Each structure stands twice: as C-alpha cells, then as structure tokens.
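1. My questions are about this predicted structure, shown below with the sequence.
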Amino acid sequence: MRTIDEHLREQLLAPEYHTGVRLSPDGQSVAVIRTTARGPEIVLDDRLLAAEHDQTVTDLRWAADGSALYYRRALRGTEKWQLVRLEPGGAAEVVPAAGPVAEFWTAGDRVAFAAGGVLHVSAPGREPDQVSADRYHRWLVDRELRPRGGIRLQPDGGLHLVVDGAVRLALGPDDSTTFAVVGFAADGRTVYLLSAHDAPTRRLLALECATGRQHTVFAHPDLDVEGYPIGGPGVWCDPRTGEPDICQTVGQRPQLHGLGRPTPVFAVGPDEAMLLLDRSTDDSTWLTVRVRSDGPIRYELVAPDTGATRPLLVNRPGLAGRRLPRLDDLHVTAGDGVCLHGYAMRPLDTTGPLPTVVIVHGGPAGRDYFRFHALAQYVAALGFQSLHVNYRGSRGFGTAFRRAGDGEWGGRMQQDLYDAIADGARQGLVDPDRVALLGASYGGYAALLAACTRPDLVRCAVAFSPPCDLAALVGDTPAYWRPLAATLHRHILGDHPADADWLRGRSPRHLLSPDAAPMLIAHGARDPRVPVAQAEDFVAAADRAAAPVTYLRLDGEGHHVTTTQSRRVLFRRIEEFLEVHLVHDHRTAAPAPAIAVHP
C-alpha cells in the first residue's frame, strides 16, 4: 500500500478553506466562509469580520442593499440555528428568535425569518415583529418580505402549497420530495416552482398567484432541473425582474440552459465544469466557479457581456498545482438491464484490477457529482480505486429512476452496488477479492448491510453515522425526522406494509453474526438525525453476536464530521482498518478494540 506524504494527508483531511463565497449586490466585494484549524471565520475582501470557532456556519448571504451580511450558525453538530447580522465594519448581532431559524430572506436592510414555524421581520436596531399567525413547514415570502403563504405537510407525506390563502397545489408523497419554491417575480403576481408532479422529470413551473394557473417554463426530457452542492436550486433569475433566465441540469456534468436568452457559454477544459453562483444587482458581474476533479475548484468574476474574467480564490489553496488523479465516468448495466451512471477514481499511474472501495452516497435520494472528492483522493493516495454509483433512487435522473428506489432499502438499491462491483471485475478494473464499502448516513447503512449479508463479496465496511435498525427508524422516528416521517417511511417501505419482521430482515442490527465482514463505525455524539445511542446499541449487539466491529465515538461532532482534529483521528483509523482488512487477510488479523472514544 502506498504511503501518503504528510502534506497531502493534511490537505485532504482539512475542510475546504474557502466556502460559501458570495458576491455583494454592487458586484464590488466578495464575502467568504474561511475554515481554519480553530473553526469558521467570516472574511470580506481578505479582511476578517468574525470568528465563529466551535460553530457550524451556513447560508452566508448579503442584505439586499449590501448594508450587512447574514448567516446561520449553530454549535457544531447540533443544528440549532441562530441568525446573525454582521456589518462590513465588523459589528455583529444575533437576531432574536424563539427557536432555531429554519430559513430567511432579505429586502433592503430588512430580514424575514422563520423560527418555530412562525414568520418574523427584523430591521437593524429593532426587535423582530411577528408578521403572521399562520404556521407552515416552509414559508412563501415575496421580494418585499410580505408573507404570501407556505407549505403544509400532510399526514401521508404529501404537501399543500398555500398562496394568498388558497391551496394552489396539492402533491402526494411521491412528488413532495422534488418540490421547491424558487421565488416570486418582481411584481409578486407569479411564483416559480420546481416539481416533478405528473411529469417524467423535475421541471420549472410558473404559477399565477391569483388564479392558480400554471405552465411549464423549462423541462429536460431525461434529466431533472437541479442544483449543485455549492450552488442554489438550479434556477437563476434576472436580478432586475425576478424572471428565471437560466436553468441547470446535471448528468455526468452540469449543463446550463438559457431561457429566452442565449445559453451561457464558458471556456472550459476537458476535465472541468463551470457553474454560476451569484450575480450583481445590475447583472454586470457574475460569480462563477470552475470545478475540477483533479484539483481545487476556482472562483472567478465574469463580465457576461464581454467574457472578461478575473480570478478570485481557490477552495483548497494547499493543493494548487499538485498532480492528482481524476474522476472518470462510470456506466454500469445492472442485472435487470437498468443503466446506472457514476464515477471511478484510480490511483495515478496504475493498471489492471485494483483493491476497490465503493463510496456510497447518502440521502438515499442524494447523488454523486463530478467534483473534487477529497475522500476519493485520500482512498486513491492509499493505493485503492473508488467507485461512486448513482444507484436507483438517486436524484437528477428523472421521476421513474428516483421512484424506483422506494421500498428498496436493502433491496434493488443494494443490488445496484453489487452489480457495479461485478461489472468492474468483468472489465478488469476491480479485484473482486478485495472490495470494501464505505459511506455516511444511508451510505453507512448500505456498507453495514453488505458486511452482514455479503461477506463473500465485501472484505470490510466503514460507516459514518449509519441508521442500523429500520424497524426502530420506522416505529420510533427520531425527533429530527418527525416532520418528514411519512416521506421517510415512504422511501423505506414503498408500498410494503410496515411489517417489523420484513424491516428487521433488511436491518444490519438484526443480521449480525460471527461470519460478518469486519466493520468500522464512527458516530458523532451530537448527531440529531441518527442518535448516537443507535450506533452504541448496534456495537453492543455485535459484541453479543461475536461480529467483528470497531467503534469510534466523536464527542464533538454531529451527523457530519467537520473539524480537522476529528478527521485526523477518523481517517488514521480508516487507513489502519483498510490496511488490515483490504490489503492483508482479515481472518488472521488481531481483533480491533470494540470502542474507542475521541473527546
């Protein structure tokens, strides 16, 4: 196994240095979240404005008039969000809110925000005013911050969209997960929506508020309109009119589509993609990002009329100029003939079959993207190939493909991963005797299930924050998921009744045996989505069943592992684990400790 040089190791384990990049309304300044070893910092044009160490920071945005920045913060891992107003001079205040802030909007120097299902509007130096007695799961707010309605979840997992007091759209559980509100036109008469209701793909709709009439603004025949992890929902509106003028789909690469205007064209290389992130109020300056799979992503300012470009910054400056492997496109024919798409990364300068780590994305209605994948780079630096499969149920590839995952936790979705391994072996890329699964959340569930049920195929499994017991998840949904419990149950069960025996038959917790492949589980003690008690119950059950398990509890983390310190501990353990179980014969290896606690 290849040894990673320490500089590369540190750069891959560190979080992205620059994230959340935002262009000021006048196009003259750029704000960014800079992540240091101590934690996040808010920086404006290279000037430190605020240090938010031991916090998670998200949703950095400008006030519409450029007078301040707003962002949400929460004690790392807790997801109990506060709203912070930060002036360019550095003065900061927490906007008073009775509960976690779920969403917010700006107009002028004011901000509207939803906390505890209630909508408030605040201006600098004033206590927030409650502007509506209604309660919604998600609010509908126009460009003047007027409450116009919202989304009400239904007991069956569907939703009602209420606009100006009338239900204008009723969606069942099959369609609610693809629904999103883009925003209002400047005159407030039209609201733009994303939905796959009664359509083969997720499309952009315009809904007339007064009548409820709707029409399709844009639809792709095969792909959904969707965003990208560092961007918005995949629709951009003219900042002067609020009318959508650019949409995005994501197949193997993101693609922009002009609506009533020429499709934006950027000069891109063969192994990169260009994304649009932000636009100035007069639309004379665009913030774009150039994405690569073999190096840092690069933020640039572009003048759309002339094409003139000014480089800004990169997300991982410590890796600039370094030769690294790339993601190659992966196409797999599943056992039942369905075509699956994804990516593969091989270590530099390698040929022939390789030990392989299947990195399973979460969601499960997430997906893998063409991007710089630090975890895949780390795996490649260890000498392993990685596969990234958009198994059925993944988003972006149309309604039928997404719905094909309902009820297939542990079923067809799992088999898609196994089929990708078999296809890679047939192509001479995968060493079928040296395969591991690794994933977080749903991906962790899939990894553990493979270890428990297919030790003939999988040598070992690594799981971050995995749900381990579907019967418990359906029968006693954690508080975090209860507002969306019906939707979650639909994903897990499909049309199958909630039969405990059937659920246990697809749950790693109830499939443990001494024959299971070795498992490494890491879990954040602050995780609100999958409580850490579930992981510890799994570890205790594995001990009783004499199943080989190593457990790493990360006391300062939540559902995601975010700090450099925790990542160093975790990935050192992964490196040792894969060395023992994927390179050497795991049957002769000394047993690992059952529990390790990282304070």
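-> Here it is on my side, so go on. Numbers count the residues shown, from 1 in each chain.

2. Only C-alpha atoms from now on, for both contacts and neighbour counts.
-> Noted.

3. any idea which strand is longest in the protein?
-> When the chain is parsed with DSSP state E, its longest strand is strand 430-440.

4. Contacts made by that strand with the rest, please.
-> With C-alpha atoms under 8 Å, 6 or more residues apart in numbering as the test, strand 430-440 has contacts from 352-362, 385, 421-422, 424-425, 444-447, 450, 457-466, 582-583.

5. What subset of those is buried?
-> 353-362, 385, 421-422, 424-425, 444-447, 450, 457-466, 582-583 (16 or more other C-alpha atoms under 10 Å).

6. Which ones among the residues you listed lie within helices?
-> Counting by DSSP state H, the part of these found in helices is 421-422, 424-425, 444-447, 450.

7. which one of the residues you listed is nearest P262?
-> Among these, G424 lies closest to P262 (C-alpha to C-alpha), at 40.3 Å.

8. State the three-state secondary structure for H489.
-> helix (DSSP: H, G, I helix; E, B strand; the rest coil).

9. for R202, what are its contacts?
-> Applying C-alpha under 8 Å, 6+ apart, the residues contacting R202 are 178, 194-196, 219, 223-226, 398-399.

10. pretty sure L259 contacts P244?
-> Yes. Contact criterion C-alpha atoms under 8 Å: L259 and P244 qualify, at 7.2 Å.

11. which residues touch A400?
-> For A400, counting by C-alpha under 8 Å, 6+ apart, the contacting residues are P200.

12. any idea whether it is helix, strand or coil?
-> Under three-state DSSP, A400 falls in the helix class.

13. From G393, how far out is it?
-> Distance from A400 to G393, counting by C-alpha to C-alpha, to the nearest Å: 9 Å.

14. on that earlier part again, sort out for me which of the contacts of R202 are in helices.
-> Counting by DSSP H, these contribute T399 to helices.

15. The stretch 101-250 of the chain: strands as residue ranges?
-> Assigned by DSSP state E, counting those that start in this stretch, the stretch 101-250 of the chain shows strands spanning 101-107, 110-115, 118-122, 129-130, 138-141, 147-153, 159-163, 166-171, 180-184, 190-195, 203-208, 214-218, 235-237, 244-250.

16. Please tell me how far stretch 530-549 is from the chain's geometric centre.
-> Centroid displacement of stretch 530-549 relative to its chain, using C-alpha atoms, centre = their mean, to the nearest Å, is 26 Å.

17. Name the residues that touch it?
-> Outside stretch 530-549, the residues that reach it (C-alpha under 8 Å, 6+ apart) are 465-469, 478, 509, 512-521, 523-526, 551, 559, 591-594.

18. how about that stretch: buried residues?
-> Neighbour-count burial for stretch 530-549 [16+ other C-alpha under 10 Å]: 530-532, 534-536, 538-543, 547-549.

19. Of the residues you listed, which belong to helices?
-> 532, 534-536, 538-543.

20. can you redo those as JSON lines with distance to T281?
-> Listed next are those as JSON lines, based on distance: C-alpha to C-alpha, whole Å:
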{"residue": "V532", "distance to T281": "45"}
{"residue": "Q534", "distance to T281": "48"}
{"residue": "A535", "distance to T281": "48"}
{"residue": "E536", "distance to T281": "51"}
{"residue": "F538", "distance to T281": "53"}
{"residue": "V539", "distance to T281": "54"}
{"residue": "A540", "distance to T281": "57"}
{"residue": "A541", "distance to T281": "58"}
{"residue": "A542", "distance to T281": "57"}
{"residue": "D543", "distance to T281": "60"}
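
21. Comparison target, given below:
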Amino acid sequence: MARAFRVYYPALPLVAEHAPHRSVYVGDADGRCQVFAWDRAAGTARQVTDRAAGTTRAAVDPGGTVVWWFDDDLTGIGTWQVSDFDQPEHPRPALPGLGPARPAGLAMAADGTALVGLADADGVALYRRAASGGVEPVARMSGYAHLVDVDPTGQLLVVGRDAASPEAVTVLTTGGDPVAVLPAGPDRRLWPLGFAPVPDPAHLLLVVEESGEYGLASWTRADGLTRHPGRFDTEITAGWYPDGTRVLVRQDRHAGSHLHRVDLATGTRTAVPTPAGSILDAAVWPDGDIAYVWTDSATPPQIRSVAGVELPAGPDDGPADGAVSLAEYCRRTEVWVPGPAGDIHALVAAPADRAGPLPAVFLVHGGPFQHARDAYDPLVEVLVRTGCAVVRVNYRGSSGYGAAWRNDFRAGVGLTQLEDLAAVRAHLCEQGVIAERRVALWGSSWGGYLTLLALGRQPDLWRLGVAVNPVADYVAAFAAATPAIRALDTTLFGGTPDEVPQRYAEASPVSYVDQVSVPVFLAVATDDVRCPPAPVERYAGALLRRRIPVKLLRTRAGHEDFDARGHIALMQAVLLFMQQHFDGVRDEGTSVALAMARPAD
C-alpha cells in the first residue's frame, strides 16, 4: 500500500525594506524550488523562475521594484539575473559583461546600489552595481571570503572569512579602500551579521564566541569593537530591529530553538513567545513584526508571524491526504547517554504499535556543525512506518550544545563522532530499545561520510549502511573542493593533506574499506563539488571486488537536489535495498508517495 508523505522547502519571504508589502520567497512549483514575487497589498504571488533544476537564491531591492535571482548550473556556478517585480517574465543579466562564477554574497544599500561577491578557484571578487545598472569592480580577495552586508548609505561593506582566522572580519569602503580588520583565533571566534538599518554611523552587528560562551558585539568606525552585556551558553545568530537599538536573537539550544529580543545598551533579554520545537529562520520585518519558520518532530515546517499576518500559503501543514498524523503512530523520546566527553543527546522515534527491541536506523546528520533538531523529517516518518526505530544523535561537533561540544574533535575528525554514535547504540541496546544485531546507518553529505567511516572502523556494530553524497576519500575530496570547503577542512584537520597527511588518512573511509562486511547503498550526484562522486565510485568498486553487496545510484544533480522527484526515487531505491538486506523492515515501506504542496496563487 502506498503511503503519502511530504517534502518541504520552507523559507521566509525577503521583504523590500522601503516597500514592506512586497517580498520574494522560494516556494514549490510542481516539485521544484522556484522564486515567487509576493505583493501582500494586492494579494498576489507571481512565479518569477521556471528552471528545470530549481532556483534557491533570490533577493529584492529595498524599493521593491527589482527581483534578483541566481541562474546556476548543477555545480553552483552561474550568473545573477534581475527581473522587474511587476513583469518577472522578462529577466536580464544583473552584471553584464561578467562571466559565470559562484555566488559569494549579495547586499543592497537604501538607494538600490548592490554589492555582489563572486567566487572562483583563486578567491572572491567584489563588484558594485548602481541602481541605474552600471557595474564597477571594488576589490579582490584571495582564498575563502564572503560578502556579508553593505551599510544603508552604501559607503561601507563587510566581508567575513573563517571565524577563527586573523582576518575573520574585514571592513572596506565600497570603493575598495580598507577600513578595519577584526582578528579572531581558535579561542575567540568572530562572525559578522550585518549593518543596522539606521545610518549615521554605520553600526555592524557581530557574534563573539569566547570562554565557551556566545555574546553580541558591534563595531563602528569611531569606536571600534564593543562587547555588549549578556551571554548565551549555546550558539546564536541575530538580526536588527528597525530602530537599530535592539536585536532579535535566535538561539539553538539542544534540539530546540528560542527567540529573544535584546536591548544592546542594557543587555536586557526578553523571550519572544514561540511554540516548543525548532525555529529554522527568523527575521524582524520593517513594520516590527517577527516572521519565523517553525516546526517540531510531528509537524512539517510552517511560516508564522508573531503579529498573525497571513503569510504565503505554502505546503499544507497537515499530513498528506489519507495519512494518519505522525503523532498518532510514532512514539518519540529523548535520551541523554553518558559518553567519552559528557552526556550525548539523542532523539528516538519508534512505532507506537511495536515493543522493543526493534530494528533501528541511525539517521546521521550532516555538518559537521549542524545538529539533529526537534523538527519534522520525512525520513523519520517513512522509516517508522516500516517498523524501525529511528535514532538521531547530536554527537560532538553538533551545534546547540555549546562551544566546547561543537569544537571537540579530540580523537580525530570523524573518529570522535564515531565514539558518540557507538555509546548511544550501546545504551539503547542495553535498555532493550533496539535490537543488537539489527542496527543500520543512514546519512547524507557529512552524515554519509560518517556512515562509511563507521562501517570500516566499527564493522561489528552496524548491519547496513546508506551513504548519500558522502566523502569517501578526504584527500581526493580536498583536491576537488571549492575554496570554502578547503577552508573548512583545513580548520577541522589543523592543516592541508600535505601538511598533516596522517590525520587525513586516519579520517578517510577508503582507509578502512577492506574491513567493511555489510551491505552498502551509495548515492552520488554527477555534479557534486562538495563531495565528488569519483572517489565514492572507486569505493564501491573496492566493495564489489570483495563481493560485498553494494548498490550505487547515480543521479543527475549537484550536492543539493531541489527536485522532489529525486528525493522520491532515492527513498524508494533505499527502502527496496533495505527490504532485501535488512531484517525487520515492513513491506509497506517500499511504496512511498511524497507529495509536494504548491505555493500561493
């Protein structure tokens, strides 16, 4: 029997600062992400893009007259296009004369002047586009960098680099002249967030990680960096209120989220009421209303407003037609398990009609600095329907548990995380929740990497592995990576493969491929530049030569696939593979229909 589930791509509308009734957002159009222009006053939402691979990057100018969107190929390389808000069907190049590149930031001043960052293999080039359409080069920066914001007057811009680097934050004039460099280091990380909407002086908001806590800071040309009172024990991000004196702070804490209104001068913190669960994004709109994307483990993401403004009607918030609510058939619990470096938090979902010990699938989150949330995941719903328990572990490196947890890789990259996965597995087996000999791993991206590493390093613990767009060989992946990925890897490993070869070798799944003894499902994307497919294909070949059951699925996509049909095909292929090779999976799980809801008319 087919079951209907839903895949969602919710995102907050981006509001035109001086025309707040106009905004753009990314919504669903026949199973693909596309850009829509929404006029709240007129009550209309018009589709701007209709690209086969979908479109996920968009912006609107402060006056609400021009829509920006990025026209990229599957590798992420492309060009910015602009369309008139009222006539989106006639796009034109935003930066005529410039070739394709990777996007590295887009910011706009109050008069419509746009600052654009474009990245290539050598670094990032910054350009200024006047509201009239003229384009001028501003500066070029080597290595990894990204444009964060421009101040409302169009005089200053800010560029971010690695948060722990001596050049973590750089402020330039929009003519390219250096103004300030704000240094950081391993014991004091620094993230720039954006300029206040109120000019004179230009007031830059930042987050500082220091002494294991997170705080707010600001910078002005006259006063330099100022630390503000108040500290948070877990990761935060923030955005300005329109008055330029208060900020909205979104805090990820454990598997949930909280919103706070903070007065920068006094440090006074006021909770913004939201339901328990996760806030995936939040922003203060020009009229002072707070819009946010909310979800919990049983509820697909919803766009909400504190003031109750009716927002674009995206996906249906309830279950698909004819489906039973997830809360009715799924038993959800949370556990804290003693581990090598402290208690490990894990989310457990299990069929309400089955007692343990159950076959289990560990869904390994990507990252490395993400975390498993109290948030809806269609994979959890599908796997619980098959009769499996689903375990999501917030191993070391996960955000939401403080700086010490997030930065702990003491046993080595990947190896530290495997210690925590094994500890949670052992605890749940001892408690009779999951069956000792029927535990599988499933992960995408960095989660897929950890899956392959665990199958080789801990061959006695896992009975099947599913790795979607994983890293199989860290050295080969580094050689093919973008500057941003190389910067991340260099930070994680403390150097490049030439500088610390042993660390890369110890962390690479290919080093342990001969120890893998269980069935493995591998999926690769032809145009994936984050986790290149060739090393994964070689890894699959090594398994086949040893007669290990392996399935290799190739998809025509980039690292992120924004076409729901791809997700459906992948999920059905994996479930069939599990039914063949993993004891305890119910037959009904192999027939899955995933429905995509449509955006507002």
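-> Received, thanks. These numbers come from a predicted model, not from an experiment.

22. got TSV for the ones in helices among the buried ones among the contacts of strand 430-440 of structure 1, with distance to Q565 of structure 1 too?
-> TSV is the format used below for those (distance: C-alpha to C-alpha, whole Å):
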residue	distance to Q565 of structure 1
I421	33
A422	37
G424	35
A425	37
G444	21
Y445	25
A446	27
A447	24
A450	29
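
23. With respect to F113 of structure 1, which of those residues is nearest?
-> Checking these against F113 of structure 1 with C-alpha to C-alpha, the nearest one is G444 at 33.9 Å.

24. residues in contact with the aligned partner of that closest one in structure 2?
-> Using TM-score structural alignment, the equivalent of G444 of structure 1 in structure 2 is G448. Applying C-alpha under 8 Å, 6+ apart, we find G448 of structure 2 in contact with 364, 366, 442, 466-471.

25. Tell me the spacing between G448 of structure 2 and V468 of structure 2.
-> For G448 of structure 2, the distance to V468 of structure 2 - C-alpha to C-alpha - is 5 Å.

26. swap in L115 of structure 2?
-> 36 Å.

27. One more: E209 of structure 2?
-> 32 Å.

28. ok, P273 of structure 2 - how many residues close by?
-> Around P273 of structure 2 there are 10 other residues, counting by other C-alpha atoms under 10 Å.

29. close enough to count as contact, it and L259?
-> Yes. Using C-alpha under 8 Å, P273 of structure 2 is in contact with L259, at 7.5 Å.

30. follow-up on the earlier one: tell me the one of the ones in helices among the buried ones among the contacts of strand 430-440 of structure 1 nearest F104 of structure 1?
-> Using C-alpha to C-alpha, the shortest approach to F104 of structure 1 within those belongs to G444, at 31.9 Å.

31. With adjacent residues omitted, what lies nearest to the closest one?
-> Excluding the flanking residues, the one nearest G444 of structure 1 by C-alpha to C-alpha, 6 or more residues apart in numbering is A463, at 4.0 Å.

32. Can you show me the helices along structure 2?
-> With DSSP H as the criterion, structure 2 has helices spanning 326-329, 378-385, 403-406, 415-430, 446-457, 474-480, 483-493, 501-507, 533-545, 564-581.

33. Among these, which comes closest to R140 of structure 2?
-> Once the helices of structure 2 are compared by C-alpha to C-alpha, helix 483-493 is nearest, at 14.3 Å.

34. re earlier: quick check on L259 and P244 of structure 1: which one has the bigger neighbour count.
-> A direct count of neighbours by other C-alpha under 10 Å for L259 of structure 1 and P244 places P244 higher, at 23 against 16.

35. so who does the closest residue to the more buried one other than its chain neighbours touch?
-> Residue nearest to P244 of structure 1 in three dimensions, not counting chain neighbours: C237, with 3.8 Å by C-alpha to C-alpha, 6+ apart. Listed by C-alpha under 8 Å, 6+ apart, the contact set of C237 of structure 1 reads 243-246.

36. Could you do A595 of structure 2 as well?
-> 4-7, 320.

37. Let me know the closest of the residues you listed to A202 of structure 2.
-> The closest of the contacts of A595 of structure 2, once distances to A202 of structure 2 are taken by C-alpha to C-alpha, is V7, at 41.0 Å.

38. wait, isn't that closest one in contact with L594?
-> Yes. Counting by C-alpha under 8 Å, V7 of structure 2 touches L594, with 6.5 Å between them.

39. where's the closest residue to R298 of structure 1 other than its chain neighbours relative to R371 of structure 1, distance?
-> Spatially, and ignoring its direct neighbours in sequence, R298 of structure 1 is nearest to V314 (4.5 Å; C-alpha to C-alpha, 6+ apart). V314 of structure 1 is 14 Å from R371 of structure 1, where distance means C-alpha to C-alpha.

40. same check, this time on D537 of structure 1
-> From D537 of structure 1 to R371 of structure 1 the distance is 35 Å (C-alpha to C-alpha).

41. what span of structure 1 lines up against stretch 566-583 of structure 2?
-> Against structure 1, stretch 566-583 of structure 2 falls on residues 566-583 (TM-score structural alignment).

42. tell me the contacts of A63 of structure 1?
-> Per C-alpha under 8 Å, 6+ apart, neighbours of A63 of structure 1: 69-70, 106-111.

43. ChimeraX command for the buried members of the residues you listed?
-> Those of the contacts of A63 of structure 1 that count as buried under 16+ other C-alpha under 10 Å are selected in ChimeraX with:
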select :69,70,106,107,109,110,111
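
44. Let me know how buried A440 of structure 2 is, in neighbour terms.
-> 26.

45. for A98 of structure 1, that is, sorry about that
-> Neighbour count for A98 of structure 1, taken as other C-alpha under 10 Å: 11.

46. same check, this time on G63 of structure 2
-> Neighbourhood size, G63 of structure 2 [other C-alpha under 10 Å]: 16.

47. That one maps to what in structure 1?
-> For G63 of structure 2, the aligned position in structure 1 is D65, judged by TM-score structural alignment.

48. can you tell me which residues contact that match?
-> The neighbours of D65 of structure 1, taking C-alpha under 8 Å, 6+ apart as the test, are 25, 107-109.

49. If we only consider those residues, which is nearest to V182 of structure 1?
-> Among those, and counting by C-alpha to C-alpha, the member closest to V182 of structure 1 is A107, at 15.9 Å.

50. thought that closest one was touching V141?
-> No. Applying C-alpha under 8 Å, one finds A107 of structure 1 not in contact with V141, separated by 10.6 Å.

51. returning to that earlier point: what's the residue nearest to G444 of structure 1 aligned with over in structure 2?
-> By TM-score structural alignment, A463 of structure 1 lines up with A467.
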